[in-house]
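Visitor: After the sequence you'll find the predicted model.
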Amino acid sequence: MSEIEARLARMGLTLPDAPAPAANYVPFVRSGSMVWVSGQIPHGPDGLMRGKLGHDASIDDGIMAARACALAVLAQVRAACDGDLGRLKRVVKLVGFVNCTPDFTDQPRVINGASDLMVGLLGDAGRHARSAVGAASLPLGVMVEVEAVCEVA
């Protein structure tokens, strides 16, 4: 178990298995020391975390969905590193999409669910560039989708 996974365990979290892609794409691409992780959607204990922020989902629901997406991102990075998450050097960038109503403006607060997890887990290596944008809808009706660029050894 890597130090990162030990920290996750101390936080009471475990990584899911790396989710399989839902269409004709790969879950990640590794080129040299960089890994581009495709958009990850949130899976909770009861299945997909669906809803629209500003309508039938709260900001706290969205934050939890973003956190679930971040765990899926880390699972993909672990897969890209042949099962050794200890090879993760830093999170370079996150892009978060929030399924929301046109008047919803707290996308950054929602995506903090992913950002806060990365920084809490990795410290300075988890600090990243970021975009947080609203979307009229997301695949399968999920609340949030998060993609990432990471540097690995």
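Guide: Noted; the coordinates are in hand. Because the structure is predicted, anything quoted here is derived from the model rather than measured.
Visitor: From now on I want contacts and neighbour counts done on CA atoms only, so please keep to that.
Guide: Noted.
Visitor: Spatially nearest residue to the residue of the chain positioned farthest from its centre, not counting backbone neighbours?
Guide: Computed with C-alpha atoms, centre = their mean, the residue of the chain farthest from its C-alpha average is residue 103, at 24.0 Å. In space, and not counting its chain neighbours, residue 103 is closest to residue 54: 7.6 Å by C-alpha to C-alpha, 6 or more residues apart in numbering.
Visitor: ok, then the element right after the longest strand seen in the chain?
Guide: Longest strand in the chain, counting residues (DSSP state E): strand 88-99. Beyond strand 88-99 on the C-terminal side, the first helix or strand identified by DSSP states H and E is helix 107-122.
Visitor: in that following helix, what counts as buried?
Guide: By neighbour count on 16 or more other C-alpha atoms under 10 Å, the buried set for helix 107-122 is 107-108, 110-122.
Visitor: helices or strands next to the very next helix or strand once past it in the packing?
Guide: Using DSSP H and E, the next helix or strand after helix 107-122 towards the C-terminus is strand 129-135. On a contact count with 3 or more C-alpha pairs under 8 Å, 6 or more residues apart in numbering; DSSP states H and E, strand 129-135 meets strand 88-99, helix 107-122.
Visitor: Report the contact partners of the residue nearest to residue 28 when sequence neighbours are not counted.
Guide: Distance criterion C-alpha to C-alpha, 6+ apart; nearest residue to residue 28, sequence neighbours excluded, is residue 37 at 4.3 Å. Residues near residue 37 by C-alpha atoms under 8 Å, 6 or more residues apart in numbering: 27, 28, 29, 73, 76, 77, 147, 148, 149, 150.
Visitor: A further structure is provided below for comparison with the first:
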Amino acid sequence: MSGGFEARLAELGVTLPDAPAPAANYVPYVMAGDLVFVSGQVSMDENGLIKGKLGADMAVEAGAQAAKTCAIGLLAQLKAACGGDLERLLRVVKLTGFVNSTPDFGDQPKVINGASDFLVAALGEPGRHSRSAVSAASLPFGVAVEIEGIFQIR
């Protein structure tokens, strides 16, 4: 990708926030060889937590936007794991997305597409990944989406 990942994020109007500290007794990421396992990032933006339940009080499009914020959080944690150098990223390996949804809601993949589509737009081919998108009866703090990720770095 010409210009690097940070340049592409800037073109998309995205500035990575500082990686948030863990909210409980866990670490934000674990490095194992050339893999970085990033703990679940909840949906939040500059206004705070993005809360809602898909199939009840939140539309799929809003859920997809919430998932995009999770992907931004994942990249912020990855950048911290890489000592501030996002160019160490080789590829996104896998995302696991959890969607706060009603029992009859079945569009979890469409919600998590918000994260997947963003990562491919921001990272190009290295952003393509395997993925799971599952329903959750509830998520911490009532957030709409939580996503964890595995990344390969150099």
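Guide: Yes, it's here. Predicted, not measured: the structure shown is a model, and the values here were computed from it.
Visitor: if we can go back for a sec, roughly how far is the longest strand of structure 1 from the heart of the chain?
Guide: Averaging C-alpha positions (C-alpha atoms, centre = their mean, to the nearest Å) puts strand 88-99 of structure 1 7 Å from its chain's average.
Visitor: how deep is the residue nearest to residue 137 of structure 1 when sequence neighbours are not counted tucked in, by neighbour count?
Guide: Of all residues not flanking residue 137 of structure 1 in the chain, residue 99 sits nearest, at 5.1 Å (C-alpha to C-alpha, 6+ apart). Around residue 99 of structure 1 sit 28 other residues, with neighbours defined as other C-alpha atoms under 10 Å.
Visitor: Next: residue 139 of structure 1.
Guide: Residue 139 of structure 1 - counted by other C-alpha under 10 Å - has 12 other residues nearby.
Visitor: Same check on residue 131 of structure 2?
Guide: Neighbour tally, residue 131 of structure 2, other C-alpha under 10 Å: 16.
Visitor: tell me the contacts of the nearest residue to it once chain neighbours are set aside?
Guide: In this structure, residue 131 of structure 2 finds its nearest non-sequential neighbour in residue 95, 4.8 Å apart by C-alpha to C-alpha, 6+ apart. By C-alpha under 8 Å, 6+ apart, residue 95 of structure 2 lies in contact with 129, 130, 131, 132, 147, 148, 149, 150.
Visitor: can you check residue 140 of structure 1 too?
Guide: With contacts defined as C-alpha under 8 Å, 6+ apart, residue 140 of structure 1 is in contact with residue 50.
Visitor: Then it would be within a strand, right?
Guide: No - counting by DSSP: H, G, I helix; E, B strand; the rest coil, one finds residue 140 of structure 1 to be helix, located in no strand.
Visitor: Give me the secondary structure label for the spatially most central residue of structure 1.
Guide: With distances taken as C-alpha atoms, centre = their mean, residue 70 lies nearest the centre of structure 1, 2.4 Å away. When classified by three-state DSSP, residue 70 of structure 1 comes out as helix.
Visitor: now the one 5 residues further on
Guide: Each residue gets one of three states, and residue 75 of structure 1 gets helix by three-state DSSP.
Visitor: measure it to residue 113 of structure 1 for me?
Guide: When distance is defined by C-alpha to C-alpha, to the nearest Å, residue 75 of structure 1 is 16 Å away from residue 113 of structure 1.
Visitor: Residue 67 of structure 2 against residue 148, yeah?
Guide: No - here residue 67 of structure 2 does not reach residue 148: they are 10.9 Å apart, not a contact under C-alpha atoms under 8 Å.
Visitor: Among those two, which residue is more densely surrounded?
Guide: residue 67 (33 against 20).
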